[in-house]
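> Have a look at this fold, sequence not included:
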């Protein structure tokens, strides 16, 4: 039982790392980014190319990919999101869905359908573990991912509440017209926020393929909805609940892993819709806010 609890916590940290960018995007831009999972996969492929084909060490590769993803995020905002957001709430969803399909198929054309892993780049971390009291072992890479998710959420929260950029982002998310009247360049602020989100989209810990983005998006979306309204720390709470529900269901039946998470998600959906009104947008508006 102790081992299951620890593994669920570590899995929740992984889900939180996936979900933070999705929650941040909606809190800032009120856009449900259906390309979020694909951006995570794209960043993972970029890390693999830098390490496996160009022999760039993983730490340096992370810095390079983060910078490249930041630039890609800003370009995505200017080319797609800024225009789509003028057409109401549905058009950005459709636009990001189209971006995801295009990127998925481009990745498939370039890399093929074979699964790829970052295991060769992390070396001993693939199998290394910490020994806990009671002869319990936990993978080091899972612990590091949990710590990374906590650090990422903490930095984003600190940035939002204690920096000029964070204040501009919050003002833009709450009332873009008023923020513009106050002299804030809302378009540039939103583009920077999108770049920050893309730059943090590096959460894969297992093998993946060109169409793995939809699975990452599903877990991220469920964690955000389960976490509910409040700060980005609620994303971590939602991710932990999702992971515990999956672990509990898996202990009952071997095929219950995904079903348990989906049931927890559906329970959260019904609770939120009861309080927010029966509509899809009401459900998301009851979700995370900056």
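Looks like it arrived, so ask away. Values in this document were obtained by computation on a predicted structure and should not be read as measured data. Numbers count the residues shown, from 1 in each chain.
> C-alpha from now on. contacts and neighbour counts both.
Fine.
> Secondary structure of residue 131: a helix, I assume?
No - assigned with DSSP: H, G, I helix; E, B strand; the rest coil, residue 131 falls outside any helix and is strand.
> For the residue lying closest to it once chain neighbours are set aside, what is the enclosing helix or strand?
Spatial nearest neighbour of residue 131, excluding adjacent residues (Cα to Cα, 6 or more residues apart in numbering): residue 137 at 4.6 Å. If you go by DSSP states H and E, residue 137 is part of strand 136-139.
> Just give me the neighbour total for the residue nearest to residue 131.
Per other Cα atoms under 10 Å, the neighbour tally for residue 137 reads 15.
> Now do the contacts for it.
129, 130, 131 (Cα atoms under 8 Å, 6 or more residues apart in numbering).
> Counting neighbours, what do you get for residue 259?
Using other Cα under 10 Å, residue 259 has 15 other residues around it.
> Included below, for side-by-side comparison, is a second structure:
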């Protein structure tokens, strides 16, 4: 989101146009971060990568505070933010939320194709399952890890720009948004991309229902929906079956 803000401010372009620069820049940052730092922490012990990524989060947050201050920021998409489409029944659907939903579906469909119908996806799954055997078969696991992180941060770049258009953001917003992402993944089922999308929809609908009952219940309603699913289906609604 902050990268998108910098690009839109410096070039005077729409945030949606800035996506064309944000996505490849985030992918490059992800690859360099994985190859230069995170690959050095990988091993049987999960503690080193946890400590390093926690330290990075502190450094990034404080760096953003120094550059952008603690004031809330927002990117403007002009008329797109208030445009709506009328449908039968007197319901108006916002163009921006609809665009975000369509982009989410396209991104997930693309990831699904990459993971299960491409050579890169086969490399991801091979290195994820058996690193040493994949290395013996000619795969450079360090490079594959780097590509996986590049793909991850490219998707994060898309989400960050839309977040910056949809609502205000500041350097401390990360943990709060991370909770929603975690809950969506758990509701949908670990390893199921389409399940994550459905989990996000369930979470969003629950929050909106809670807000209709009482504005103070918006976030609470989402957490309650998460706990209900967790109690009934501990592995999520659509867990991946290996």
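Yep, that arrived. Given the structure is predicted, the values throughout are model-derived calculations rather than measurements.
> before we move on, the earlier item: what range in the second structure does the strand holding residue 137 of the first structure sit on?
Aligned using TM-score structural alignment, strand 136-139 of the first structure spans residues 91-94 in the second structure.
> do stretch 246-264 of the first structure as well
The aligned range for stretch 246-264 of the first structure in the second structure is 207-225, by TM-score structural alignment.
> How far away from the center of its chain is that stretch?
Its chain's average C-alpha position is 22 Å from that of stretch 207-225 of the second structure, according to Cα atoms, centre = their mean, to the nearest Å.
> Can you pull out the residues in contact with that stretch?
Applying Cα under 8 Å, 6+ apart, the set of residues contacting stretch 207-225 of the second structure from outside is 183, 202, 203, 204, 206.
> Now tabulate those residues in TSV and tack on neighbour count and secondary structure.
Shown next, in TSV, are the contacts of stretch 207-225 of the second structure (neighbours: other Cα atoms under 10 Å; DSSP: H, G, I helix; E, B strand; the rest coil):
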residue	neighbour count	secondary structure
183	23	helix
202	18	helix
203	23	helix
204	18	helix
206	22	helix
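> Alignment lookup: residue 20 of the first structure to the second structure.
Taking TM-score structural alignment, the alignment leaves residue 20 of the first structure unpaired with respect to the second structure.
> Leaving out chain neighbours, which residue sits closest to residue 20 of the first structure?
Using Cα to Cα, 6+ apart and skipping the chain neighbours, the partner closest in space to residue 20 of the first structure is residue 235 (6.5 Å).
> Regarding the second structure, what is its longest helix?
The longest helix of the second structure (DSSP state H) is helix 141-166.
> Dead centre of the second structure: give me the residue that sits there.
In the second structure, the centroid-proximal residue (Cα atoms, centre = their mean) is residue 156; its distance is 4.5 Å.
> ok, now how distant is the aligned partner of residue 177 of the second structure in the first structure from residue 17 of the first structure?
When the first structure is aligned by TM-score structural alignment, residue 177 of the second structure is paired with residue 216. Going from residue 216 of the first structure to residue 17 of the first structure by Cα to Cα, to the nearest Å gives 10 Å.
> Tell me the buried residues in stretch 213-220 of the first structure?
213, 214, 216, 217, 218, 219, 220 (16 or more other Cα atoms under 10 Å).
> Check stretch 91-100 of the first structure too.
91, 92, 93, 95, 96, 97, 99, 100.
> Check the mean deviation of it from the second structure.
Here stretch 91-100 of the first structure, set against the second structure after superposition, deviates by a mean of 2.0 Å using mean Cα distance after the TM-score superposition for the first structure.
> equivalent range in the second structure for that stretch?
Matched against the second structure by TM-score structural alignment, stretch 91-100 of the first structure falls on residues 48-57.
> now swap in stretch 158-172 of the first structure and tell me
Using TM-score structural alignment, stretch 158-172 of the first structure pairs with 113-127 in the second structure.
> All the helices of the second structure, in order from the start?
Applying DSSP H to the second structure gives helices spanning 2-11, 15-36, 47-68, 95-117, 119-129, 131-136, 141-166, 174-188, 193-213, 218-232.
> For residue 141 of the first structure, give me its contacts.
125, 126, 128, 129.
> The second structure: which residue goes with the second one?
Taking TM-score structural alignment as the alignment basis, one finds that residue 126 of the first structure is matched in the second structure by residue 81.
> Look up how far residue 215 of the second structure lies from that match.
According to Cα to Cα, residue 81 of the second structure and residue 215 of the second structure sit 22 Å apart.
> Buried by neighbour count: which residues of stretch 162-177 of the second structure qualify?
Applying a neighbour-count criterion of 16+ other Cα under 10 Å, one finds 162, 163, 164, 165, 166, 169, 170, 171 buried in stretch 162-177 of the second structure.
> Looking at those residues, which is nearest residue 36 of the second structure?
Residue 36 of the second structure has its nearest neighbour among these in residue 171, at 24.1 Å by Cα to Cα.
> May I ask you to confirm that the closest one is in contact with residue 57?
No - Residue 171 of the second structure lies out of contact with residue 57 (Cα atoms under 8 Å); the separation is 10.3 Å.
> and the equivalent of residue 61 of the first structure over in the second structure, how many neighbours?
Superposed on the second structure with TM-score structural alignment, residue 61 of the first structure falls opposite residue 18. Using other Cα under 10 Å, residue 18 of the second structure has 20 neighbouring residues.
> how about residue 18 of the second structure, what does it touch?
So residue 18 of the second structure contacts 4, 7, 8 (Cα under 8 Å, 6+ apart).
> corresponding residue for the last one in the first structure?
Structural alignment places residue 8 of the second structure opposite residue 51 in the first structure (criterion: TM-score structural alignment).
> ok, so what distance separates that match from residue 13 of the first structure?
According to Cα to Cα, residue 51 of the first structure and residue 13 of the first structure sit 25 Å apart.
> And these two? Which one has more around it.
Using other Cα under 10 Å, the more surrounded residue of residue 51 of the first structure and residue 13 is residue 13, with 27 against 21.
> related to what we said a few turns ago, please name the nearest non-neighbouring residue to the match of residue 126 of the first structure.
The shortest distance from residue 81 of the second structure to any non-neighbouring residue, by Cα to Cα, 6+ apart, is to residue 96 (5.8 Å).
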